[in-house]
Structures are given as C-alpha cells and as structure tokens.
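Student: take this sequence and fold it.
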Amino acid sequence: MDLITPSLGLIFWQLVFFLLLVFVLGKYAWRPILSSLNEREKSIEDAIELAKKTRNEMAQLKADNDRAKADAIIERDAILKQARQTAEKMIATAKNEAAQEAKAEIEKARKTFREEQAAAVAKLKGETSKIALEIAEKVLRRELSDKTSQEALVNDWLKDAKLN
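Tutor: Predicted coordinates for the structure are as follows:
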C-alpha cells in the first residue's frame, strides 16, 4: 500500500515544483503565448472584418457594374434607334431626291421630245409643201402648156375668189 499512498514530503516537493513551474511558465511562457494568441485572434478578427468589407465592396461593385451595364444597354439602344432614324431619314431624302431627279429627267425628255416632234413636224410640213409645190408645178406645166388652158384656169380662180 505504500506505493499507492504518497508521503507528505513527496506531496510538498511536488507542490513546490508545481508552483515554481507555474511561476516560471507564467512569467516567461504564458504571457508571450497569450499575447501571440491575442494577436492571432485580433488578426483573424481583422481578416474577417476585411473579408466582410471586401464582400460588401464586391457587392457594391457588382451592383455598380450591373447599373453601368444596364445604362450602357439603354444608351446602346438609344444610339441604335437614333442611327435607324437617321438611316431612314437619309433613305427617305435619297428617295425624294431620286424621285425629283427622275421627274426632272422625265420632264426634260418630254420637252426634248416635244421640241424634236415640233421640229420634225415643221420639217415635214416644209418637205410636204415643197413636194406639193413641185407636184403642182409639174401638173400646171402639163395642163397649162397652151394659152387657152391658162386663160380658163385664171377665169376659174377669179370666179372662186370673192371680191368685196
């Protein structure tokens, strides 16, 4: 049983060594360990706080990016709409100008046609008159080859002419 029950001297010396160990550890080990643990805890809290702050900033940046993207889409749509309107105006203007130019060309062609037609009619009249005179001259020469037929023709013309 002596092995199971410790003696009073052994307990005293164990207590002295234990207190000495607690004092030495308290003076040289626990303060640095506790201070490093406190520093570690503080750095972890700072890291967590930084992570929260970064998460909030990222959420804010994402919201800003989404807003900027939406604004860019709206602006793009407005620019495309304006470009379409401008293109439609340009096409309408070009169509109107082309129609006016075509109308002017048609009118010019009609005028040229009328002028050429009038010239052709005048030329045709001149040619017809010339041919008619030549035919009349030939007919008159043949019929008026003698003096009696000439007098008869002049008398007929005088009868037809009404004198006032």
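Student: going forward, measure contacts and count neighbours with C-alpha atoms only.
Tutor: Noted.
Student: check which residues of stretch 3-15 are buried.
Tutor: Within stretch 3-15, no residue counts as buried by 16 or more other C-alpha atoms under 10 Å.
Student: where's it relative to the chain centroid, distance-wise?
Tutor: 98 Å (C-alpha atoms, centre = their mean, to the nearest Å).
Student: and the biggest helix by length in the chain, what does it pack against?
Tutor: Once the chain is assigned using DSSP state H, the helix that runs over the most residues is helix 31-143. If contacts are counted by 3 or more C-alpha pairs under 8 Å, 6 or more residues apart in numbering; DSSP states H and E, helix 31-143 sits against no helix or strand.
Student: contact partners of the helix or strand following it?
Tutor: Toward the C-terminus, helix 31-143 is succeeded by helix 147-160 as the next helix or strand (DSSP states H and E). Contacts to helix 147-160, defined as C-alpha atoms under 8 Å, 6 or more residues apart in numbering, come from residues Glu143, Leu144.
Student: change it to 6 Å
Tutor: Residues outside helix 147-160 that contact it (C-alpha atoms under 6 Å, 6 or more residues apart in numbering): Leu144.
Student: that one to helix 31-143, inter-axis angle?
Tutor: Angle of helix 147-160 versus helix 31-143, following axes from the mean of the first three to the mean of the last three C-alpha atoms, to 10 degrees, is 120 degrees.
Student: starting at the chain centroid, how far to helix 147-160?
Tutor: 90 Å.
Student: please generate a structure for the following sequence too, so the two can be compared:
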Amino acid sequence: MKHYRLSWMMALLAAITFALPLAGFSAAPKGASMTDTTHASGAAGGADTAVDTGAGHAGGGHGAAPLLPSTAHEAQEFFLTPAIWTIVIFLIMLIILYPMAWKPVLAGLKAREKRIRDDIAGAEASRKRAEATLQEYDAKLASAQSQIREMLAKAQADGEQLATSIRMTAQKEAEEAKDRAMREIDASKNAAVGEIYNQAAELATNIASKILRRNLNADDQKQLVRESLDQLQTIK
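Tutor: Next up is the predicted model:
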C-alpha cells in the first residue's frame, strides 16, 4: 500500500512538472502579442516624440534613451521561460512531497540495506558454522581412521602371536610325542633283549643240565644243538 501511494505521488509530481511548462508555452504567445502592441505604440509615439523633440536635439544635443521598458520586457521573457518554471515547480513539489515521498523512499532503502546486511551476516554465520562442522567431521574421521589402523595393527600382531604360539605348541607336542615314542621303543627293545637273555640263559642251563646228565656222542650233540635252535626260534 505504501509503495502504491508513493508511486502515485511520484506520478503526480511528474505530471505537474511537465504540465505547467506547457501552460507557460501556451501563455507565451499572448505576452508576445502584447509586447508587439506595446512596441508598435512605442514606435508611433517615438515618431511623434522625434518630431516634437527635433528642435531640442538640434539645439541642446542628444537625449538619454529610455532603459526601463526594455529591462521589464527582458524580465518578463525570462520569467516566462519553461525551464525556469520547470525548476521552480519541481522545487516546490519536492518541498511539498519530501515528508510524504522521499522519507519513505530513504526509509525503504535503509531497511533494504539493513536486510541485505543481515542476510550477508547470516550467510557468513552459516558459512562459519559449516566450516566448523566440516572441521569437526574431519577430526572425527581422522580419529576413526587412526583407531581403525590401531585395531588392524593389533589384530595383525595378535594373529602373528597366535600363529607363533600354535607353531611352538605343535612343535613341543611333536617333540614330546617323539620322545615318548623313543622311550617306548627303547623300553620295548630293552624288554625284548632282556627276555632273549633270560630265554638264552634258561636254554643254556637246560643244555648244560642235559649234558651233565648223560654222556653224549657227536650225533646227540648235534641233535641237542638243533633242538636248542628250534626253541630259540620259537622264543623269537
């Protein structure tokens, strides 16, 4: 509503400013005709005056030319100039409409400038908040990446440690199994050798007792040896 009223006032000012000089233009020919009539009358009167004052010019010299009519005519033409009326009317309308038109215009310009400054300040604040948020996000991302690298390094170290422990445990168990097998083999071997020794000693004792109980010829000795060997094969 204020903008509509302001536009209407400015249009009225422009219309009045351009209308009054046109009125001055229309009034100018009348002034010119009156001036021409005055000039004609002045010319006639001048002729009569020249006749009346001829003797005066001849006897007393030249008289002073009248300046007031010419000065009044120039002043009248000056004030009837459209440019002068345009300037005067514009200044009058400017003084009249200044409280109603220019003050609202200036107030609107100041309000618009304030709004633009507020928008710029708001945009700057938003930009700073966005930069702060971005920096915070970058910091969190860097921290997360560091934590991920630490977790991966720890997992790799734990995996290597577990693999080393498994290899050492397997190697230890293999060595223990080997030692147990060797001990069992040695024990079995010793038991077998001891059994063989016992059987051989028993066989030798039997052979000796048989030899002592009877007199043996060569064939009996051979037969006794064969029987002893057969018994030894049976023990194995």
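Student: any idea how far Gln161 of structure 2 is from the aligned partner of Asn96 of structure 1 in structure 2?
Tutor: In structure 2, Asn96 of structure 1 lines up with Met168, judged by TM-score structural alignment. Relative to Gln161 of structure 2, Met168 of structure 2 is positioned 10 Å away (C-alpha to C-alpha, to the nearest Å).
Student: and Ala192 of structure 2, by the same measure?
Tutor: From Ala192 of structure 2 across to Gln161 of structure 2, the span is 46 Å (C-alpha to C-alpha).
Student: now swap in Lys30 of structure 2 and tell me
Tutor: 121 Å.
Student: then Arg226 of structure 2?
Tutor: Using C-alpha to C-alpha, Arg226 of structure 2 is found at 67 Å from Gln161 of structure 2.
Student: and if you look at Leu224 of structure 2?
Tutor: From Leu224 of structure 2 over to Gln161 of structure 2 (counting by C-alpha to C-alpha), the distance is 70 Å.
Student: so for the two, which residue has more residues nearby?
Tutor: More crowded of Leu224 of structure 2 and Gln161, by other C-alpha atoms under 10 Å: Leu224, with 16 against 12.
Student: counterpart of Asp77 of structure 1 over in structure 2?
Tutor: So Asp77 of structure 1 corresponds to Arg149, using TM-score structural alignment.
Student: residues near that match, how many?
Tutor: With other C-alpha under 10 Å as criterion, Arg149 of structure 2 counts 12.
Student: repeat for the one 4 residues further on
Tutor: Close neighbours of Ala153 of structure 2, defined as other C-alpha under 10 Å, add up to 12.
Student: counterpart of Ser35 of structure 1 over in structure 2?
Tutor: That one, Ser35 of structure 1, aligns with Ala107 by TM-score structural alignment.
Student: any idea how many residues pack against its match?
Tutor: Ala107 of structure 2, neighbours per other C-alpha under 10 Å, totals 11.
Student: do Leu144 of structure 1 as well
Tutor: Quick note: Leu144 of structure 1 (other C-alpha under 10 Å) scores 16 neighbours.
Student: looking at structure 2, name the residue matched to it.
Tutor: By TM-score structural alignment, Leu144 of structure 1 lines up with Asn215 in structure 2.
Student: what's the match for Arg114 of structure 1 in structure 2?
Tutor: Arg114 of structure 1 maps onto Asp186 in structure 2, by TM-score structural alignment.
Student: how far away is that match from Ala50 of structure 2?
Tutor: Distance from Asp186 of structure 2 to Ala50 of structure 2, by C-alpha to C-alpha: 179 Å.
Student: which residue is nearest the centroid of structure 1?
Tutor: Ala83 (3.8 Å; C-alpha atoms, centre = their mean).
Student: tell me who's in contact with that one.
Tutor: Here Ala83 of structure 1 is in contact with no residues (criterion: C-alpha under 6 Å, 6+ apart).
Student: now swap in Thr71 of structure 2 and tell me
Tutor: So Thr71 of structure 2 contacts nothing (C-alpha under 6 Å, 6+ apart).
Student: three-state assignment of it?
Tutor: Following DSSP: H, G, I helix; E, B strand; the rest coil, Thr71 of structure 2 is assigned to helix.
Student: corresponding residue for it in structure 1?
Tutor: So, by TM-score structural alignment, Thr71 of structure 2 is left unmatched.
Student: and Val121 of structure 1, how many neighbours?
Tutor: 13.
Student: I'd like to know how far it sits from Lys108 of structure 1.
Tutor: Applying C-alpha to C-alpha to Val121 of structure 1 and Lys108 of structure 1 gives a distance of 19 Å.
Student: cool, Glu97 of structure 1 as well?
Tutor: For Glu97 of structure 1, the distance to Lys108 of structure 1 equals 16 Å [C-alpha to C-alpha].
Student: next one: Asn96 of structure 1
Tutor: Taking C-alpha to C-alpha, one finds Asn96 of structure 1 at 18 Å from Lys108 of structure 1.
Student: do the same with Val22 of structure 1
Tutor: 121 Å.
Student: now Glu39 of structure 1
Tutor: Counting by C-alpha to C-alpha - Glu39 of structure 1 and Lys108 of structure 1 are separated by 99 Å.
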